[in-house]
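Enquirer: Below is the sequence, then the predicted model.
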Amino acid sequence: MNNELIKVLLLEDNQVDLPLVHEMLSESRREKFVLKYVDRLQHALDLLIKEQFDVMLLDLQLPDAYGLSALIGVQTLAPNLPIVVRSEVNDEQLAIDAVHSGAQDYIVRGEESSPLLIKALRYAIERKRSEQSLAYLAHYDPLTDLPNRELFRERLNRAQERTKRSGYMVALMFLDLDHFKDINDTLGHDAGDQLLKFAAQRLKHCVRTEDTIARLGGDEFTIILEQIEHKKDAANIAQKIVDEMSQSFLLNDKDVFVTMSIGIAIYKEGDQTSEELIKHADMALYAAKAKGRSNYQFFEAKMNTLITQRMAMIKNLKLALERNEFILHYQPQVDLSINQLVGVEALLRWQHPEMGLLQPNNFIPLLEETGLIIPVGEWVLHTACQQCRLWREAGFPRVRISVNLSAKQFRQLQLANTVKKTLDETGMDPEHLHLEVTESLLLSNVAETISILNELNDLGVHISLDDFGTGYSSLNYLHRYPFASLKIDQSFVKSITRNSKSAAIISAIISLAHNLGLKVVAEGVEYHEQLPALLNMKCDEAQGYIFGVPLSSATCETMFKNIFNQNSKFYVRKP
């Protein structure tokens, strides 16, 4: 506190003490004390409304207040003001009671010296600051400066109590960032923390100052909206948040798109406990994610059933691997220049014992959330390689097989050793294994990413960049990675004949990729009119429903027999 200007409010009914206190404080060489005097509690309260003080010297025997009531009165109005009780009574129990009631120190009038008084004021200010710092840490999230879980619950309870008196509704929102784990996995935790800060700032812009935004942990946020008259008021704010969050975030000098899902529960006077309200908002959030994310949903009673089903799905997923319920289907990949089958992509399916054959979008997100994607991913790699060996032993000409690597698999230690072990155990020729990685992997820890890709490349496997064009990568730095091919995202291919911009983008990607020595695969080819356009652009390969839906291994063998009995020519499905 060197050279600090400290404003002191002296609340004392004996004006004779004013010059004495002033003289003692003037002896300080470290601080400059500015003293203001009042002789009534009410005068002090009136002054505290108008002015800010750094510390108070408080007498407990006043004309309009006696004992600890004066201390409590000041604290009620100015809870952050440090207080030193200055009493003419040397009473140890009174001193203890005063400190327990919120005073920072207690001194006896007439026994204090200048150093003692100055030290007491310094201590009171420093102690109050420490108390406030501890209180902040106990109630606020240090990363985003938002209220934490504990303060959120306190404010929710107060909001419910106020609703009983006001007649308005309270809307409780549960929010989280969609696929936030992907950001941590690909860009790193520092970028994830930065994203949380940005998200917190955007949320503040979407609500009123009197509303409460809290961070519960991870990427989970809550908002308490008070004085809501109509359900649509909460819906309007939720939509504003969804729209705001759909704008790109700048992380590591790159535009990254991360959306937000929102669940909303409405509280009317006395209809739910705080625990029930929280549970309902959480259920509504799950419903928003189930509907494709980047949307909001209000709680409905039927959601209890949906959550129960989701938990059952997770339980069954944990057992699916050991029960051999996962299967692979294989989608043809065709060389467009010679109309010949050159490979298949292995695609995961779940043969659920009750729900039948499930597509990846029904369970892959749950595999990611639970971490099961790692053992299941290893199973996919091993099963695909083993199937390729079985086809070779059956006498079919060799075709390559493509396997997708998730971000979590890619960031595993010893990934190259896992792949090598799989190749050795299955007898798979590494030249016929293509490993597909997504663009988002290129965003984080470039040196580590290049090292992992080089280790895989050294094994002799081919590495393909999947879903190219979805907003992350640049062809300008693809030469730094050992890719053999890239796959154009199907969103571009879908509109190649209807949208000139999509066609121009595809043409540019193919041209630049060829200059880098990369082959180009078009995904999602479904219509005959797309083929001439891709051929004119000299696209190397394609896959999609026009060539065939993903097939079981047995159906694949039938396809192989038909194709290879016809000089390996591949005939597209008739329109």
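Expert: Right, received. Where do you want to start?
Enquirer: From now on I want contacts and neighbour counts done on CA atoms only, so please keep to that.
Expert: OK.
Enquirer: burial of N148, as a residue count?
Expert: Using other Cα atoms under 10 Å, N148 has 23 neighbouring residues.
Enquirer: the strands in the stretch 51-200 of the chain, which residues?
Expert: Remark: strands assigned in the stretch 51-200 of the chain by DSSP state E, counting those that start in this stretch are 55-58, 61-62, 65-66, 83-87, 105-108, 169-177.
Enquirer: how far out from the middle of the chain is the third one?
Expert: Read that as strand 65-66. Relative to the centre of its chain, strand 65-66 is centred 53 Å away, using Cα atoms, centre = their mean, to the nearest Å.
Enquirer: which other residues reach it?
Expert: Applying Cα atoms under 8 Å, 6 or more residues apart in numbering, the external contacts of strand 65-66 come out as L41, L60.
Enquirer: hmm, try it at 10 Å
Expert: Under the criterion Cα atoms under 10 Å, 6 or more residues apart in numbering, residues R40, L41, Q42, D59, L60, L71, G73 lie in contact with strand 65-66.
Enquirer: The lengthiest strand in the chain: which residues count as buried?
Expert: The single longest strand within the chain, with elements called by DSSP state E, is strand 340-352. Residues Q340, L341, V342, G343, V344, E345, A346, L347, L348, R349, W350, Q351 are the ones in strand 340-352 that count as buried (16 or more other Cα atoms under 10 Å).
Enquirer: put this beside the first:
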Amino acid sequence: MSADVEILQRKKILVVEDVTIVAMDIKSSLESLGYHVTETVPTGQEALRSLDQTKPELVLMDIMLEGALDGIETANIIKQEFDIPVLYLTAYADEEMLNRAKITEPFGYILKPFHERELMAAIEMALYKHNMENKLKKLAHYDCLTGLPNRALFFDRFAQSLKAARRSNHTMAVLVIDLDDFKSVNDNMGHDGGDMLLREAAKRLSECIRESDTAARLGGDEFAILLINLSAPDDTDVVAAKIIHSLGSPYLINRKCCKTGASIGISLFPADGDTEETLLKKADIAMYRAKEHGKNQYRFFHRSSG
């Protein structure tokens, strides 16, 4: 195994310590335990810069840093802007400081001086806890069949996107998508076949949008998409046409070819409303109009209902 490959497989840790000799000692201990130290930095500002560049899996940080940002203030920014666990290092901390530190929800404390086995145990526990928390978040916010955001996460992002659109005066689109004749797929292919088609449809939907947009499964064979920061309403036509083509292409399910289509209803902010309830309702109405006019097509609320 090459040295470069070995480093890639080791867990990456950023050390934030303002006493150079202590930082070097910590780095040496971590490397002897098999971790990869991405960098050692002395200030909170440098830690934030390093996080963007080196992408560590854990931050080991002195709670009492010198400079404009102490360890607690730095950890608070990390909590808000990065999904990275923080372990505090401390030789001494009074009650007031510990109460401040609790707000940042750290993944543990290590008292200096420490034994290497204590350091390793604290790091492994922090990484395990962080991994479990992420798995629980995924279960709570993502659809277990398709891996797409579920209804709860969709509405959370909907509210956030709407606030941003109001502030920036950008156009935003809501698409409600219903697979055409999905019941016949279930009848002919069985529920397992139907599930396979839903997973593939979700994958195709995700490939039709930007990373900044959201595709979600609302339930059954119904999906929804949020398109944000549109430069013009006509941009939505391009995405909707792409989805119609993608979802209408044949599926290979259990070695059998099957075909379905999609009916899409679209509402626009601010033209069709300025609340989640109104925009979703109007997109739903437009979707049913698409079904009434022959399915496998998209309809805008303001174009289809006058």
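Expert: Now that the structure is in, tell me what you want to look at. All figures in this text were calculated on a predicted structure; none of them were measured in a lab.
Enquirer: TM-score, when you put one on top of the other?
Expert: The TM-score (TM-score structural alignment, normalised by the length of structure 2) is 0.87; 298 aligned residues with a Cα RMSD of 2.6 Å.
Enquirer: hmm, back to that, which residue numbers in structure 2 go with the longest strand of structure 1?
Expert: Counting by TM-score structural alignment, strand 340-352 of structure 1 falls onto no part of structure 2.
Enquirer: got it, and stretch 530-544 of structure 1?
Expert: When structure 2 is aligned by TM-score structural alignment, stretch 530-544 of structure 1 has no counterpart there.
Enquirer: To which residue of structure 2 is E276 of structure 1 aligned?
Expert: Alignment note (TM-score structural alignment): E276 of structure 1 maps to T278 of structure 2.
Enquirer: right, I mislabeled it, should have said K231 of structure 1
Expert: For K231 of structure 1, the aligned residue in structure 2 is P233 (criterion: TM-score structural alignment).
Enquirer: Hmm, its match is touching A173, no?
Expert: Yes - judged on Cα atoms under 10 Å, P233 of structure 2 makes contact with A173 at a distance of 7.8 Å.
Enquirer: any residues in contact with both of these two?
Expert: With contacts taken as Cα under 10 Å, 6+ apart, P233 of structure 2 and A173 have S267, L268, F269, A271 as neighbours in common.
Enquirer: Would you agree A238 of structure 1 falls within a helix?
Expert: Yes - applying DSSP: H, G, I helix; E, B strand; the rest coil, one finds A238 of structure 1 inside a helix.
Enquirer: Give me the buried entries from the shared contacts of P233 and A173 of structure 2.
Expert: Here, 16+ other Cα under 10 Å leaves S267, L268, F269 buried among the shared contacts of P233 and A173 of structure 2.
Enquirer: Helices of the stretch 101-250 of structure 2, residue ranges please.
Expert: Remark: helices assigned in the stretch 101-250 of structure 2 by DSSP state H, counting those that start in this stretch are 116-141, 151-168, 182-207, 235-248.
Enquirer: Look at Y142 of structure 2 and say how many residues are nearby.
Expert: When neighbours are counted by other Cα under 10 Å, Y142 of structure 2 registers 20.
Enquirer: Which position in structure 1 pairs with it?
Expert: By TM-score structural alignment, Y142 of structure 2 lines up with Y140.
Enquirer: so can I have TSV of the buried ones among the shared contacts of P233 and A173 of structure 2 showing distance to R303 of structure 2?
Expert: Formatted as TSV, these follow (distance: Cα to Cα, whole Å):
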residue	distance to R303 of structure 2
S267	10
L268	11
F269	14
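Enquirer: List just the nearest of those to S29 of structure 2.
Expert: Distances from S29 of structure 2 to those, taken as Cα to Cα, are shortest for F269 (55.3 Å).
Enquirer: Contact partners for the equivalent of that closest one over in structure 1?
Expert: Under the alignment (TM-score structural alignment), F269 of structure 2 pairs with Y267 of structure 1. By Cα under 10 Å, 6+ apart, the residues touching Y267 of structure 1 are 159-160, 163, 168-172, 226, 228, 273-274, 276-277.
Enquirer: Relative to N515 of structure 1, which of those is nearest.
Expert: Within the contacts of Y267 of structure 1, the smallest distance to N515 of structure 1 is 54.5 Å, found for L172 (Cα to Cα).
Enquirer: thought the closest one was touching Q272?
Expert: No - L172 of structure 1 lies out of contact with Q272 (Cα under 10 Å); the separation is 11.9 Å.
Enquirer: Now the common contact residues for these two.
Expert: Shared contacts of L172 of structure 1 and Q272, defined by Cα under 10 Å, 6+ apart, are found at I266, I278, H280.
Enquirer: Can you verify my assumption that the last one contacts M303?
Expert: Yes - because the distance of 8.4 Å satisfies Cα under 10 Å, H280 of structure 1 is recorded as touching M303.
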